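**Student:** Give the three-dimensional model of this entry:
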Amino acid sequence: LIPTTTRSRNGGASSTIAMVVATWLFLGGVRHSRTLLGKAGLGFLGLGTLLGSLYALQRIVFVTVQLASGTSYPALENLLSTTLKQATVLSVAVGVCLPPLSVAVEYVAAWSTLRKLRPLWVQLTEAAPYVVLATSVGRWRVRFRLERCVIEVEDACLALREYVSVDMHTKARRFVRQEGVAAQLSDAVAEACWLRAAVQSARNGERLQGVEYPPLGVTGRDRASELSWLRTVARAYLSSPVVSEFVRQEHSSISHEQGASERISSNDN
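**Tutor:** Down below sits the predicted model:
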C-alpha cells in the first residue's frame, strides 16, 4: 500500500495543478466578458481557484516538512487551512452568483430603456405606420422587443426625413443654441425639433422632393451610444419646451407663408 502521506502529497500536487489551470482560464476569460458583473464574476472565480491552489500548496509544504524533519506545526497549519478554505468558498460563491445577477441587471436595463423609448415609438410610427413589423412579440421577450423598437424608431426617422429639408435641421440647431441648451444635449434636442416638425408635416401629407434631407444623429454609433442617444431624443421630443416652441414657430411661419401665397394668388386673379 502507498503510505497516506505520499498519497496526500500526490493528491495535493494534482489539485494544485488543476486549480492553477482553472485560475488561468477564469482570469483569461475576464477580458472576453461583455458585462461588468460578468467580468467581476469570472474574477472572483479566478480568485477562488487561486486561493484553492494556495490551500493545496500549503498542504504539500506541511506534509513535506513533516516527512523531511519529523516536525509538525498543527496550530499554524490549521489556521492557514481554515482561512484559505473559507476565503476560497466565499470567492467561488460570489463568482457563481454574479453572472446570473448580470442577466437580471441587463433585463431590467432593457425594460427601462424600452419604457422610455415606447412613447417616441408611438409618435413616430403613427406618422409612418408602414415601418412597423407585422409579427407580434411576447411581452416577456423584453430584449427582443427593445431591438425591434429601436429598429422601427430608426426606420421611422428615415421615412420622416422626406418631409423636411436639411435647412430645417440647420434652423433647429441654431434655435437650440439660441435657447441656451447645454452643448452635450443640443444635437439630440435639435433632432427632436425636426422630428416633431416632420411628424406634423407627415400628418398633413406634405412630402418634399428634390431637396437634401437632414442627417440622422444615430448613424455610426455603437450600441451603448445609440441607446443613450435615442433616450435623450425621446425625452426632448416628449417634454422639452424648446422643441414645442420650435414646432410652434415653424407652424406659424408655414401658415403665414401659405396665407401670403393665397393673397398673392387672389390679387393676380
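**Student:** For the rest of this, base every contact and every neighbour count on C-alpha atoms.
**Tutor:** OK.
**Student:** could you pull out the strands for the stretch 101-250 of the chain?
**Tutor:** Assigned by DSSP state E, counting those that start in this stretch, the stretch 101-250 of the chain shows no strands.
**Student:** and the one helix or strand Thr88 maps to, how far from the chain's centre?
**Tutor:** Per DSSP states H and E, Thr88 falls inside helix 74-127. Relative to the centre of its chain, helix 74-127 is centred 15 Å away, using CA atoms, centre = their mean, to the nearest Å.
**Student:** what sits against Leu158?
**Tutor:** Leu216 (CA atoms under 8 Å, 6 or more residues apart in numbering).
**Student:** any idea how far it lies from Gly217?
**Tutor:** From Leu158 across to Gly217, the span is 11 Å (CA to CA, to the nearest Å).
**Student:** Thr5 and Val63 touch, don't they?
**Tutor:** Yes: between Thr5 and Val63 there is a contact under CA atoms under 8 Å: 6.8 Å.
**Student:** So for the two, which residue has more residues nearby?
**Tutor:** Val63 (19 against 14; other CA atoms under 10 Å).
**Student:** what comes up buried for whichever helix or strand the more buried one is part of?
**Tutor:** Val63 belongs to helix 36-69 when assigned by DSSP H and E. Going by neighbour count (16 or more other CA atoms under 10 Å), the buried part of helix 36-69 is 37-60, 62-64.
**Student:** ok now it, how far from the chain's centre?
**Tutor:** 36 Å.
**Student:** counting contacts, what elements does it pack onto?
**Tutor:** helix 4-29, helix 74-127 (3 or more CA pairs under 8 Å, 6 or more residues apart in numbering; DSSP states H and E).
**Student:** how close does Thr88 sit to Val94?
**Tutor:** Counting by CA to CA - Thr88 and Val94 are separated by 10 Å.
**Student:** Who has more neighbours out of these two?
**Tutor:** Thr88 (23 against 17).
**Student:** check contacts around the closest residue to that one other than its chain neighbours.
**Tutor:** In space, and not counting its chain neighbours, Thr88 is closest to Gly48: 4.5 Å by CA to CA, 6 or more residues apart in numbering. Shown in contact with Gly48 (CA under 8 Å, 6+ apart): Thr23, Ala87, Thr88, Val89, Leu90, Ser91, Val92.
**Student:** To compare against the first, here's the next sequence to fold:
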Amino acid sequence: MNGVLTGVLLTLLWGTVLVRFPTLWRDAQQRAIWATLCTLAVAKTTATPAVNALLRDVVSQPQVIPHLIGVATAFFLLRFISLVTAYYSARPRAARYQVLLAVGVWLILLTLIVITPGGIKTKGIELMGTPTAASAAAYWVTLNGYLGAVLAIASVLFWRVSRSAPAGLLRNGLRAITVGTLIMATYAALKTTLIVLHACGVTIGVESIEPAANGLRAAGTILAVVGAAVPATGKIRSVLRAYRALWALRPLWRAMRRTFPEIILFSRRRALVELAAVDDVNLRLYRRVIEIRDGMLALRDYLPADALDNARTFLSTPATTSRPLSSSNGASSAADVALVEACGIALALERHRAGIPAPTSGRWSDTSRSAGRGFQPPNKRTSTDKRSSTDAGTPAHERVPADRRTSTHERAPTDKRAPAHERAPTHDRIPADERTSTHLRIPADRRASTHERTLTDKEAPTHERTPTHERTPTHERTPTHERTPTDKRAPADERALTDEVAWLSAVSAAFRRREPRRFARHATRRDASSPPDQHADQ
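**Tutor:** As a prediction, this is how the structure comes out:
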C-alpha cells in the first residue's frame, strides 16, 4: 500500500513541478513555491529504496540525504509564507535570519551524523529495536523540531487565508494544504516523542504502527500537493482555451499575415514563456484578433459592395456546393453566415493579389452581440427600417452616441410621459451649479441595485435613519470578496473578446473549406466577362 502511495506522490510532485516551471519568470512568491515543490520531489525520490541504494556507492549514509533536502524544503516553504504575509517588508532582516537558521540546522545535523556511533537509523524497527544514543535522539529532535515548526506555521497561515478566500477551487485548495501540512506536522511531533521516550528507556513496539504512520504521512503530503495544484487548474484551463483559440484562428491569420505583413504587431514569443502567465497567452490571442481585423479592414477596398449577397446566392445553389445554405432569404445559422463571410474574404484576397480594387467598397458582417444573448447573425438583428423613427430624420452628427443612450427597457413609454405643460418649469429646477458634482457621485457599478435597496435607503428622512455611531463598523462588515455577487457575468470587454474569437474562429474554419475558393474564382471570371460599363455601374 505504501508503495502505491509513494508512486502516486512522486507522480503528483514531479507533474506539479513541471507544470509550474514557467512560473519561475513571474515573481518571488512563485519561485519560492516552485522551489518548495521541487526540493520536496527530490527528497521523496532519494528516499525510495532503489535510488537510495544507488547513492550508497557515493556516500556512506545515503539514508540521511532526504532529511538534509527536507530542511531546504522547509526553508523555501518558510520563505513563501514570509512573502505572502509581507513579513519581509515589516522585518527586512528576517530573510537573513531564516537563511542562518537553515544553515545552522544543517550544520547541527551534519555534526550529529558524524558523532553518532553506527550512523543514523531511519527505520522504526531499527530505532526502537536497539538503544538510541543521545546524539541520535538530538538529531531527530533537531530535524523534526525544525520541520514541524515550519509545517505548523504553514497550517495556521493557510487556514487563515482560506477563511477569507473566495469560495471555490482556491478555498478548497488552501484547506487541503492546511490539512496536509497539519498531518505532516503531527507525524513529526509524534515520531519525535516516541524517539525521546525510547531514548529515556521506555520500550515501545512500532512494528504495527510504522506502516500506518508512513501511510498517513504520505497521504498528508499528497493532500498538500493536490491543494497546491488545485488553484492552478483554472489557469491551465484558461491557457488551453487560449491555445485552442489561437489554433482555430491560425488559417485566417496566416492568410492575413501573408497578404499584409505590416499588420503583425509583435514577434511571437516562446510558448514556454507565454505559459508562465495567463495574461501573456491572452495577450497573444488579443493581438491575433486585432491583426485579423486589421487585415479585413485593409481588404475592404477590394470587397465589392454586393460580394456578400452574391456569395449567399452562390452558396444557396445546389449545383455549386455540396451543402447549400439552410435558407437563401430567411434566418441563417451562424455557420452559414461565417461561410458567407469567408467567401467574401477569399474574393477580396483574390482581387488584392490581382491588384483590382472594388469600384464601391463593401462592408463585412456586423458581429456585435447583445449582452447575454450569444451570437446573432446579421439577418436576425433589427433592421434599419424597424428602428425608432426618432433617429430617422436626425442628422448623424446630431444624434446621441449609442453608448450614451438610455437602454430601451429603461425608457418610459411615450404615452406615459408627462406632457410638456405638466413638467416642472425650468426656473423651478435645481440649478446646474447646485447639483452634485460628477466626481462626487457614487459610480454606477457601486450603487445598490433597485431590488436590493431598502425602504430606508430610498424614502426614509434623514432624521429617521440609523445614526452613524450605531452602524456596523467597517472592519466588522462582510469582506467584499465574500459577498454574493449580484451579476456573475464576465466583464463586458471579456465577453466581447470571447464573442469576437468565437466569430472569427467560425470564419476561419469556413475559410478552410472549398466553397470560398470556388466562389472567388467564379466571381473573378464573372467580373472579367462583364462589360466595362456594367462593371463601372456596380
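**Student:** picking up where we left off before, and the angle from the helix holding Thr88 of the first structure to helix 36-69?
**Tutor:** Relative orientation of helix 74-127 of the first structure versus helix 36-69 (axes from the mean of the first three to the mean of the last three CA atoms, to 10 degrees): 170 degrees.
**Student:** Which other helices and strands does helix 74-127 of the first structure contact?
**Tutor:** helix 36-69, helix 142-160, helix 183-203, helix 223-239.
**Student:** Between these, which one is closest to Arg248 of the first structure.
**Tutor:** helix 183-203 (9.0 Å; CA to CA).
**Student:** What residues in the second structure pair up with that closest one?
**Tutor:** On the second structure, the counterpart of helix 183-203 of the first structure by TM-score structural alignment is residues 333-353.
**Student:** And the contacts of the matching stretch?
**Tutor:** Here stretch 333-353 of the second structure makes contact (CA under 8 Å, 6+ apart) with 259, 296, 299-300, 302-303, 307-308, 311-312, 315, 325-326, 357, 364-365, 375-378, 503, 506-508, 510-511, 515-517, 519-521, 523-524.
**Student:** buried subset of the residues you listed?
**Tutor:** Buried among those by 16+ other CA under 10 Å: 259, 296, 299-300, 302-303, 307-308, 311-312, 315, 325, 357, 364, 375-378, 503, 506-508, 510-511, 515-517, 519-520, 523-524.
**Student:** residues in contact with the residue nearest the centre of the first structure?
**Tutor:** Compute the mean C-alpha point of the first structure, and by CA atoms, centre = their mean the closest residue is Ala224, 4.4 Å away. Listed by CA under 8 Å, 6+ apart, the contact set of Ala224 of the first structure is empty.
**Student:** can you check the one 3 residues further on too?
**Tutor:** When contacts are counted by CA under 8 Å, 6+ apart, Leu227 of the first structure is found next to Thr113.
**Student:** Next one: the aligned partner of it in the second structure relative to Trp364 of the second structure, how far apart?
**Tutor:** Superposed on the second structure with TM-score structural alignment, Leu227 of the first structure falls opposite Val501. Between Val501 of the second structure and Trp364 of the second structure the computed distance is 16 Å (CA to CA).
**Student:** Then Thr36 of the second structure?
**Tutor:** Taken as CA to CA, the span from Thr36 of the second structure to Trp364 of the second structure is 53 Å.
**Student:** ditto for Met296 of the second structure
**Tutor:** Taken as CA to CA, the span from Met296 of the second structure to Trp364 of the second structure is 8 Å.
**Student:** do the same with Ala53 of the second structure
**Tutor:** Distance from Ala53 of the second structure to Trp364 of the second structure, by CA to CA: 70 Å.
**Student:** try Ile345 of the second structure
**Tutor:** Ile345 of the second structure is 9 Å from Trp364 of the second structure, by CA to CA.
**Student:** Over to Arg257 of the second structure?
**Tutor:** 19 Å.
**Student:** Ile81 of the second structure too?
**Tutor:** Counting by CA to CA, the gap from Ile81 of the second structure to Trp364 of the second structure is 54 Å.
**Student:** ditto for Asp533 of the second structure
**Tutor:** 26 Å.
**Student:** what does Trp140 of the second structure give?
**Tutor:** Where Trp364 of the second structure is concerned, Trp140 of the second structure sits at a distance of 74 Å (CA to CA).
**Student:** same thing with Ser162 of the second structure?
**Tutor:** On the measure of CA to CA, Ser162 of the second structure and Trp364 of the second structure end up 50 Å apart.
**Student:** so Ala154 of the second structure sits right up against Val179, yeah?
**Tutor:** No: assessed by CA under 8 Å, Ala154 of the second structure is found out of contact with Val179, at 10.3 Å.
**Student:** Spatially nearest residue to Leu47 of the first structure (excluding sequence neighbours)?
**Tutor:** Leu47 of the first structure sits nearest to Ser91 (CA to CA, 6+ apart), 6.4 Å away.
**Student:** Can you report how many residues lie near that neighbour?
**Tutor:** 22.
**Student:** contacting residues around it?
**Tutor:** Applying CA under 8 Å, 6+ apart, the residues near Ser91 of the first structure are Phe44, Leu45, Leu47, Gly48.
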